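Chemist: I would like the atomic coordinates for the input below:
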Amino acid sequence: MRRIGSTPAERGSVGANNCPDVVERDDGDFFVIGKLHLLTAPEAERMNELGASIGEGESLVLVPRDCILAAAKQLVFEGVAGPGGT
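Modeler: All right, here's what the predicted structure looks like:
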């Protein structure tokens, strides 16, 4: 496993209860650490309009924008194949 993007501390998160993060598994899938989020009615309506749904066994996780942007920046820099070229 490896962290994608900057560390929570580098993004200004401090403490054990405020550590959003993105971690790549060895198989190329990702763990995303964030806050569990219960959709409001307007959010659920908008998600439906977008064709997005939360399936059985899935959870909606709220991740701060800076965390996702840091991860995306690293992934774009590395290209599709990633650091190992696979």
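Chemist: only C-alpha atoms for contact and neighbour calcs from this point on.
Modeler: Will do.
Chemist: Once you drop chain neighbours, what's closest to Lys73?
Modeler: Gly5 (7.2 Å; CA to CA, 6 or more residues apart in numbering).
Chemist: And this one, please, so the two structures can be compared:
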Amino acid sequence: MSHEFSTARIVRRLGDTPSQRGSASGANCPDLFELADGDFAVIGTDRTEELEGVLPIDASRADHERIVVITRETLIRAKRDIPDA
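Modeler: The predicted structure follows:
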């Protein structure tokens, strides 16, 4: 996975917009995006402090990584746009 954030470019949203998922303002909601380099960007709630201590024994995160949570509905609605490979 690349960590060249300055050259990242969003290609498309995966799933429905926040307003299509029922957000009254259409803003400040979880979201998923595909980047030009093939990686994915997630807007979610940072729950690193809460979940880091309960990660499975074979899971860990680097100092530059955060544990981000999105709603089940956000991921389910994005499923149709997530490539199989």
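Chemist: TM-score of the superposed pair?
Modeler: Once superposed, chain against chain, the TM-score is 0.71 (TM-score structural alignment, normalised by the length of the second structure); 75 aligned residues with a CA RMSD of 2.1 Å.
Chemist: circling back to that earlier point, give the burial count for the residue nearest to Lys73 of the first structure, as a bare number.
Modeler: Neighbours of Gly5 of the first structure under the rule other CA atoms under 10 Å: 21.
Chemist: Output the longest helix belonging to the second structure.
Modeler: Of all the segments assigned as helix in the second structure under DSSP state H, the longest by residue count is helix 72-78.
Chemist: Output the contacting helices and strands for that helix.
Modeler: Packing contacts for helix 72-78 of the second structure, counted by 3 or more CA pairs under 8 Å, 6 or more residues apart in numbering; DSSP states H and E, involve strand 31-35.
Chemist: what stretch of the first structure does the strand it packs on fall on?
Modeler: Using TM-score structural alignment, strand 31-35 of the second structure lines up with residues 21-25 of the first structure.
Chemist: tell me how far the ends of stretch 68-79 of the second structure are from each other?
Modeler: Length of stretch 68-79 of the second structure, first residue to last, CA to CA, to the nearest Å: 18 Å.
Chemist: Buried residues, it. List them.
Modeler: In terms of neighbour count (16 or more other CA atoms under 10 Å), stretch 68-79 of the second structure has its buried residues at Ile70, Thr74, Leu75, Ala78.
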